[in-house]
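Participant: quick check, what structure comes out for this input:
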Amino acid sequence: MSEDIKEKVKKIIAGHQMGVLSSVENNKPHSRYMTFYNENLTLYSPTKRDTEKIEEIESNPAVAVLLGYEENGLSDAYVEITGTATLNDSQELKKQYWDESYEKWFDGPEDPNYVFLEIQPEIIRILNMSGEPPQEITLEN
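Facilitator: Got it, this is the predicted structure:
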């Protein structure tokens, strides 16, 4: 993978914690806004264990994520990530990314319903880079 492209991707992701997660429900895309944390291009998204997205991912782990648009989007670079999602309920991860704003959904970082989707990217595309053609990288897991 070109380190230049990888650095561009990291920069875009670093500036955008909110994005769109699409999973598959009844063989059709199902999208929703989510919060994402990045660790070397592996994405983590907090969620409730008892949501339909968990059932969808258990049935079909293929997901897509969009991160990057701002305001009007006319010249904003963004990334499109396709990959595989799994459930991660690591207590270390739950403590690392705990935010007080999550208290309206969870009883704290020890809440068993507080879990993360771990998204391993397979293909990452950078789009809308000031007139440049899309750039794509394929990751081997």
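Participant: contacts, neighbours, all on C-alpha from now
Facilitator: Fine.
Participant: strands of this protein, start to end?
Facilitator: Taking DSSP state E as the test, the strands found in the chain are 18-25, 28-35, 37-39, 42-48, 62-67, 78-88, 114-127, 135-138.
Participant: how big is the angle separating the longest one from strand 62-67?
Facilitator: Relative orientation of strand 114-127 and strand 62-67, computed by axes from the mean of the first three to the mean of the last three CA atoms, to 10 degrees: 70 degrees.
Participant: returning to that earlier point: make a markdown table out of the strands of the chain and add distance to residue 108.
Facilitator: Below are the strands of the chain laid out as a markdown table (distance: least, CA to CA, whole Å):
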| stretch | distance to residue 108 |
| --- | --- |
| strand 18-25 | 21 |
| strand 28-35 | 17 |
| strand 37-39 | 18 |
| strand 42-48 | 12 |
| strand 62-67 | 26 |
| strand 78-88 | 16 |
| strand 114-127 | 8 |
| strand 135-138 | 37 |
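Participant: out of those strands, the one nearest residue 99 is which?
Facilitator: With CA to CA as the measure, strand 42-48 is the member of the strands of the chain nearest residue 99 (10.2 Å).
Participant: this one next, for a side-by-side:
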Amino acid sequence: MELEAKILEVIRGPKLAALATVKEESGKVLPAVRYIVTMGFEDFSLMTATRKSSGKVRDIKKNPNISLTIWSGKDLIPEDLTKPYVVIKGKAELIDDQETKNRFWNPYLENHFNGINDPEYGLMKFVPNSIEYYHGKTVNVWIK
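Facilitator: The predicted structure follows:
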């Protein structure tokens, strides 16, 4: 299987991911990491819903460079611990286009927003510059 297909197997569909942004606070530059749910697409871009007032949005507005880590396993059981994962380095952009938000909306988001027209409902798109694919002792790198 080609590297691109292997990467798509890891990122496609809703996935739990660790998002790292650059946080500038009190004159210090620190990494800020939080869990998000992403949706991966054929062009390797990913999207997530976000509150427009969130810390990650503030971080992205100041510095759009991000890193995402997505593991393809589901449970902490021996057979899943050997499943591949990817580390994505790229840029984030904020999306507030209503048509795109309508297409992305799903019932799960009702737990976080007061409907599709909630003024806090926004999207964040991640566009990779490189993707590291880890499986066992092997590391392969895709570069845009």
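Participant: and the TM-score between these chains?
Facilitator: TM-score of the superposed chains, computed with TM-score structural alignment, normalised by the length of the first structure, equals 0.87; 135 aligned residues with a CA RMSD of 1.7 Å.
Participant: any chance of the strands of the first structure in JSON lines, plus distance to residue 95 of the first structure and mean neighbour count?
Facilitator: Converted to JSON lines, these look like this (distance: least, CA to CA, whole Å; neighbours: other CA atoms under 10 Å):
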{"stretch": "strand 18-25", "distance to residue 95 of the first structure": "20", "mean neighbour count": "19"}
{"stretch": "strand 28-35", "distance to residue 95 of the first structure": "16", "mean neighbour count": "13"}
{"stretch": "strand 37-39", "distance to residue 95 of the first structure": "13", "mean neighbour count": "14"}
{"stretch": "strand 42-48", "distance to residue 95 of the first structure": "11", "mean neighbour count": "20"}
{"stretch": "strand 62-67", "distance to residue 95 of the first structure": "24", "mean neighbour count": "22"}
{"stretch": "strand 78-88", "distance to residue 95 of the first structure": "13", "mean neighbour count": "20"}
{"stretch": "strand 114-127", "distance to residue 95 of the first structure": "10", "mean neighbour count": "21"}
{"stretch": "strand 135-138", "distance to residue 95 of the first structure": "31", "mean neighbour count": "15"}
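Participant: which one of these lies closest to residue 6 of the first structure?
Facilitator: Taking those one by one with CA to CA, strand 135-138 is closest: 8.0 Å.
Participant: against the second structure, where does the closest one fall?
Facilitator: Under TM-score structural alignment, the match for strand 135-138 of the first structure in the second structure covers residues 140-143.
Participant: mean deviation of the matching stretch from the first structure?
Facilitator: Here stretch 140-143 of the second structure, set against the first structure after superposition, deviates by a mean of 0.5 Å using mean CA distance after the TM-score superposition for the first structure.
Participant: residue 16 of the second structure and residue 62 of the second structure: what is the separation?
Facilitator: Residue 16 of the second structure sits 24 Å away from residue 62 of the second structure, going by CA to CA, to the nearest Å.
Participant: so what touches stretch 65-75 of the second structure?
Facilitator: 9-11, 15-22, 80-92 (CA atoms under 8 Å, 6 or more residues apart in numbering).
Participant: swap the cut-off to 7 Å and go again
Facilitator: Stretch 65-75 of the second structure is contacted from outside by 10-11, 16-21, 80-81, 83-92, using CA atoms under 7 Å, 6 or more residues apart in numbering.
Participant: ditto for stretch 14-26 of the first structure
Facilitator: Residues from elsewhere that reach stretch 14-26 of the first structure, judged by CA under 7 Å, 6+ apart: 29-37, 56-57, 60, 62-68.
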